[in-house]
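just a sequence and a predicted model for now, questions to come.
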Amino acid sequence: MSGDGGGTGNTAYGRKAFRRSTAHFTDRITADGRDGWPVEAGRYRLVVSRACPWASRAVISRRLLGLEDALSLAIADPLQDDRSWRFTLDPDGRDPVLGIRYLSEAYDRRETGYPGGVSVPAIVDVPSGKLVTNDYQRITLDFATEWTALHRDGAPDLYPQALRDEIDEVTAEVYEDVNNGVYRAGFATGQEEYEAACAAVFRRLELLARRLERQRYLVGDTITEADIRLFTTLVRFDAVYHGHFKCNRWKLTENRVLWGYVRDLYQTPGFGDTVDFDHIKRHYYQVHTGINPTGVVPLGPDLSGWLTPHHREELGGRPFGDGTPPGPVRAGEEVPARGRP
């Protein structure tokens, strides 16, 4: 998630339609180390912002799979300056493991003078201090398939082999119309461009609601990568996309199926306990000055509904399949009270 466009990877907007560039650093951390980066406990650090939906995918996946002991976590300030994501939440404004003030320093160690945006999620090699990857589309898939030797006992299969084609198809549609669609609407600079993007968002949400009316999860009867990717947009919908990005045909709370679905996930260990509504709201409303030049952060919406009964268990399904829920949130990684319902 880069400051100019509010998303992972480079973004561009202005007189032309919003577009999201692909990740520039696409090395993979794999079991066999074929790109030069072998899976190794304690070697890497995951840098995220709790404000960013793309980074939140990695935070949720890491927690569900139990990779906390193997892969440390750095949480950036939700507000950036022109030098990129900063570690002002840490003592002395430095990440305690990497020793840097700005994520851009890890990018510079990888490629001096890199002209693109500095984005999260990012995985940094601790010994060298170099960025390894900012490939937000691939990171969570590799967590699920390449990091298996370091998964916790009872970790769910988030990308089951038999369902991968269907997961890929669903996530591609969700990405185009929902994950990225809200940004196309929010950063539109023309009426027609905005209306087309906004219409596509709600058209896809309505199709998803029909699908989820008869099944608890998007693909199969357990939580998969598809649910993680949809959740990170839905959980931000009423707080920022409805007002800030003008995706306001209706609120998520007004759609019985989607509101029940996202509450079900929010109340599932590994999802809601990673969400910081304070970081989310402050980032979008204070960083996107082109959309909200005053920087005023709204008081609402009311968050108390997130903890109300959803009754989705009536549809069956097994959240973790043959596995088990993750344990308590790791000490030091808890979401502060001001960011929770």
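Received, thanks. This one's a predicted model, so the numbers in the text were calculated from it and none came from an experiment.

CA only for contacts and neighbour counts going forward, please
Will do.

what about the helices in the stretch 51-200 of the chain?
53-65, 104-110, 136-145, 164-174, 181-186, 191-212 (DSSP state H, counting those that start in this stretch).

just checking, what packs against the last one?
Counting by 3 or more CA pairs under 8 Å, 6 or more residues apart in numbering; DSSP states H and E, the packing neighbours recorded for helix 191-212 are helix 181-186, helix 256-266.

try this one next to it:
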Amino acid sequence: MPMSQGEYVRSPNRFDERITADGSTRWPVEAGRYRLAVSLACPWAHRSLIARRLLGLEPAISVAVADPIQDERSWRFTLDPDDRDPVLGITYLAEAYHAADPDYDGGISVPAIIDVPSGELVSNDYPQITLDLATEWTAHHRPGAPDLYPKPLRDDIDEINKAVFADVNNGVYRAGFAGKQEVYERAYHRLFARLDALEERLTDQRYLVGDTITEADIRLYTTLARFDAVYHSHFKCNRNKLTEFPALWGYARDLYQTPGFGDTTDFDHIKRHYYQVHTNLNPSQIVPLGPDPDTWLTPHGREQLGGRPFGDGTPPVPTADQPVATEVTNR
């Protein structure tokens, strides 16, 4: 991980080509052509799984799930027979990166969209991937799919996303991987100042922007889902637990109990990845048993705030390739 003056610096996304509906790029929208490589542990990849599920894109875009435990070559498909992804025929995600650029020597990250015929990585640009799923793949959305990035609300969504990314999504990493005390403290205070502001915002409204689920909710949820299980202890973000924020905890449970969120959340993969891969932070590699995942299924009472989760649409129905079961797992 790159560091500057003891501060964690997230690497830019090297592969940022887009898949478009109008033919303006070399990658056209085409059902069955692309495969989405994810880790169920990774919050950035988790976003794409939620969006894909909410929009009903499972028949159009297949998914490859990596082992939550990386080795020196990063993400690997050792959950599959013969340790190879059955569609791409590769053991390591790095093989798709090098098919796109044989000289690439940077980090290997998920989510990654791969062109199946060529085996080339198309994009690892996680912020744009979910936006394009919502706006470029509309011809393949299921009937009743929600509008996750409605045009009238895009400025507001972009604004809240920018703040949440800087202080929360990336903020927990800036705290957890800080190399100096003052750098850690700065990230810590920014994180909890933003969580306090979000707590206030969500006390009287069900969702972050408007009265339906949007891209903004997806981006915040994936960090909240990992907060008490990982970030509170492992990343030293321990002023408060998520469960000690009444509005945020209710909001997170509301989303978790909404199809598309809880059924793509795997606490086992999440905990094993962070606690067993980050040996600099957890040399023993012991994975904590708690928190109790059943608390995510307790009543949240957020319905009284109104709002319509899917707007004029409908919830997604279960599909054969859902990466995890519809109930929380802690295998």
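Arrived safely, thanks for sending. Computed from a prediction, not measured in an experiment: that's the story for all the values here.

rewinding a little: take the helices of the stretch 51-200 of the first structure and lay them out in CSV including mean neighbour count and distance to Asp92 of the first structure.
Below are the helices of the stretch 51-200 of the first structure laid out as CSV (neighbours: other CA atoms under 10 Å; distance: least, CA to CA, whole Å):
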stretch, mean neighbour count, distance to Asp92 of the first structure
helix 53-65, 25, 24
helix 104-110, 19, 16
helix 136-145, 20, 29
helix 164-174, 16, 40
helix 181-186, 25, 34
helix 191-212, 17, 42
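
on the three-state scheme, Leu220 of the second structure is what?
helix (DSSP: H, G, I helix; E, B strand; the rest coil).

which position in the first structure pairs with it?
In the first structure, Leu220 of the second structure lines up with Leu230, judged by TM-score structural alignment.

which residue sits closest to its match, ignoring its sequence neighbours?
Spatial nearest neighbour of Leu230 of the first structure, chain neighbours left out: Val174 (6.7 Å); criterion: CA to CA, 6 or more residues apart in numbering.

now which residue in the second structure aligns to that neighbour?
Val174 of the first structure maps onto Val164 in the second structure, by TM-score structural alignment.

Three-state assignment for the aligned partner of Pro323 of the second structure in the first structure, please.
Aligning on TM-score structural alignment places Pro323 of the second structure opposite Glu333 in the first structure. Using three-state DSSP, the structure places Glu333 of the first structure in coil.

close enough to count as contact, Arg33 of the second structure and Ser118?
No. Arg33 of the second structure lies out of contact with Ser118 (CA atoms under 8 Å); the separation is 9.8 Å.

who has more neighbours out of these two?
Arg33 (16 against 12; other CA atoms under 10 Å).

which position in the first structure aligns with the more buried one?
By TM-score structural alignment, Arg33 of the second structure lines up with Arg43 in the first structure.

repeat for Asp196 of the second structure
Match for Asp196 of the second structure (TM-score structural alignment): Glu206.

distance of that match from Val126 of the first structure?
From Glu206 of the first structure across to Val126 of the first structure, the span is 44 Å (CA to CA, to the nearest Å).

cool, and Asp153 of the first structure?
From Asp153 of the first structure to Val126 of the first structure the distance is 26 Å (CA to CA).

so for those two, which sits in the more crowded spot?
Per other CA under 10 Å, whichever of Asp153 of the first structure and Val126 has more neighbours is Val126, with 19 against 11.

what about the strands in the first structure?
11-12, 19-20, 44-48, 72-75, 122-125, 130-133 (DSSP state E).

so what's the residue count around the aligned residue in the first structure for Val9 of the second structure?
Mapped onto the first structure by TM-score structural alignment, Val9 of the second structure lines up with Arg19. Residues contacting Arg19 of the first structure under the criterion other CA under 10 Å number 15.
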